[in-house]
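S.K.: Sequence and computational prediction follow.
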Amino acid sequence: MATFVLERIVPAPPAAVFDVSLDVDLHVASQSSRGERAVAGKTTGRLGEGDEVTWSARHFGLRFRLSSVVFDVQRPLRFRDRQTKGPFASFVHTHDFTPVDGGTLMRDTIEFRSPLGAIGQLVDKTIMRRHLIAVITERNDAISRHFS
């Protein structure tokens, strides 16, 4: 399983950052460069415990669909989402929100595994990790801009 962690300070209280992080519309806007849209499940508004959504987006020039479910919601400190159907053998995203001077420390922990065994592990190390960091960074940029 490949893992990475991204952290940033967002100039807003944890509850506000938490809520915006669950907003489908902000997520779609943040991923417009990939043509992402919510196509099934809860397709607009704020996600909550047990909500499912299917995303459609272009990555590496191909259109992919990924369905996920939100779980372990502990407002305003944490929530998680995991792929229920899609291109990964496994994908879990943990979102943590910690109050700090000047706002909220937003921490994203991504654990993922591509299919195809050893070939997938090589893809994860050489391509996928860097790609996912760019995707999550772009989303986090939009969250930060929301509070600017």
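M.R.: Received the coordinates, thanks.

S.K.: Every contact and neighbour count from this point should use C-alpha atoms.
M.R.: Will do.

S.K.: How about residues contacting the top helix by length along the chain?
M.R.: Determined from DSSP state H, the single longest helix within the chain is helix 129-146. The contact list for helix 129-146 (CA atoms under 8 Å, 6 or more residues apart in numbering) reads 2, 4, 6, 10-11, 17, 20-21, 26-27, 30-31.

S.K.: Buried ones in that helix, by neighbour count?
M.R.: Neighbour-count burial for helix 129-146, counted by 16 or more other CA atoms under 10 Å, picks out 129, 135-140, 142-144.

S.K.: now stretch 99-111
M.R.: 99, 103-111.

S.K.: ok, of those, which one's closest to H59?
M.R.: I110 (17.5 Å; CA to CA).

S.K.: Give me the angle between the one helix or strand that closest one maps to and helix 129-146.
M.R.: Assigned by DSSP states H and E, I110 belongs to strand 103-113. Compare the direction of strand 103-113 with that of helix 129-146 by axes from the mean of the first three to the mean of the last three CA atoms, to 10 degrees and you get 150 degrees.

S.K.: Against that first model, consider the following:
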Amino acid sequence: MATYRRETRIQAPFDEVWGFHSTTDGLEALTPDFMRLEVERVTGPDGDADPDELDAGSRIELSIQPFGIGPRQRMVSVITERTLDDEAGMFRDAMEVGPFASWDHTHQFFADGDETVLVDRVEYSLPGGRVGRALSPLGRIGLAPMFRGRHRTTKRLLE
């Protein structure tokens, strides 16, 4: 499995950065318009529709249609773990349906005075069996600009 990691210091309090990333509103704000993201359904761990926060067990069904070309691509992601204390938080989502053979994304947040360190770590593999796994490190060609944009947007909206 290939790994991609990005770390950024955000000049905003931990609670604000954590709260922004803990909802589908944050996901929508971080996704570029050209991706034409549609959040179709969000279910909380108890089966409640549209929970206020994405707790462990939450399920997010969405679709994208980059540049409006081709059919919409459906994705389903599940929050598999979530921890929070006064100075750190993390949540992990796994893609059940989507363009990757496997996708495990860990979001980490660390308070540092009035700032927050944001770390994204993705373990993934491309589809296509053995060939896809061998080519998976090339996935960073697409992941690097995507996460660079997400981190820039977080800074722009929260600083």
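M.R.: Received it, and whenever you're ready, just let me know what you need. None of the values given here were measured: they were computed from a predicted structure.

S.K.: follow-up on the earlier one: mean shift of the longest helix of structure 1 relative to structure 2?
M.R.: Taking mean CA distance after the TM-score superposition for structure 1, the mean distance separating helix 129-146 of structure 1 from the aligned residues in structure 2 is 1.8 Å.

S.K.: which bit of structure 2 covers that helix?
M.R.: Per the alignment by TM-score structural alignment, helix 129-146 of structure 1 matches residues 140-157 in structure 2.

S.K.: So which residues of structure 1 form strands?
M.R.: Under the criterion DSSP state E, structure 1 contains strands at 2-10, 37-41, 52-59, 62-74, 78-85, 90-100, 103-113.

S.K.: with structure 2 superposed, average distance for the fifth one?
M.R.: In other words, strand 78-85 of structure 1. When structure 2 is superposed, strand 78-85 of structure 1 averages 0.9 Å from its matched positions, counting by mean CA distance after the TM-score superposition for structure 1.

S.K.: In structure 2, point out the residues matching that strand.
M.R.: Aligned using TM-score structural alignment, strand 78-85 of structure 1 spans residues 90-97 in structure 2.

S.K.: same check, this time on the first one
M.R.: Strand 2-10 of structure 1 falls opposite residues 2-10 of structure 2 when the two are matched by TM-score structural alignment.

S.K.: So which residue is dead centre in structure 2?
M.R.: H105 (6.4 Å; CA atoms, centre = their mean).

S.K.: That one reaches D120, doesn't it?
M.R.: Yes. The pair H105 of structure 2 / D120 is scored as a contact, 7.1 Å apart, by CA atoms under 8 Å.

S.K.: The closest residue to E36 of structure 1 other than its chain neighbours and R145 of structure 1: what is the separation?
M.R.: Nearest residue to E36 of structure 1 in three dimensions, chain neighbours excluded: A57, at 4.1 Å (CA to CA, 6 or more residues apart in numbering). The gap separating A57 of structure 1 from R145 of structure 1 is 22 Å, by CA to CA, to the nearest Å.

S.K.: one step back: pull the most distant pair out of the contacts of helix 129-146 of structure 1.
M.R.: A2 and P11 (29.7 Å).

S.K.: So for these two, which residue has more residues nearby?
M.R.: Taking other CA atoms under 10 Å, A2 of structure 1 and P11 do not tie; P11 has more neighbours (19 against 15).
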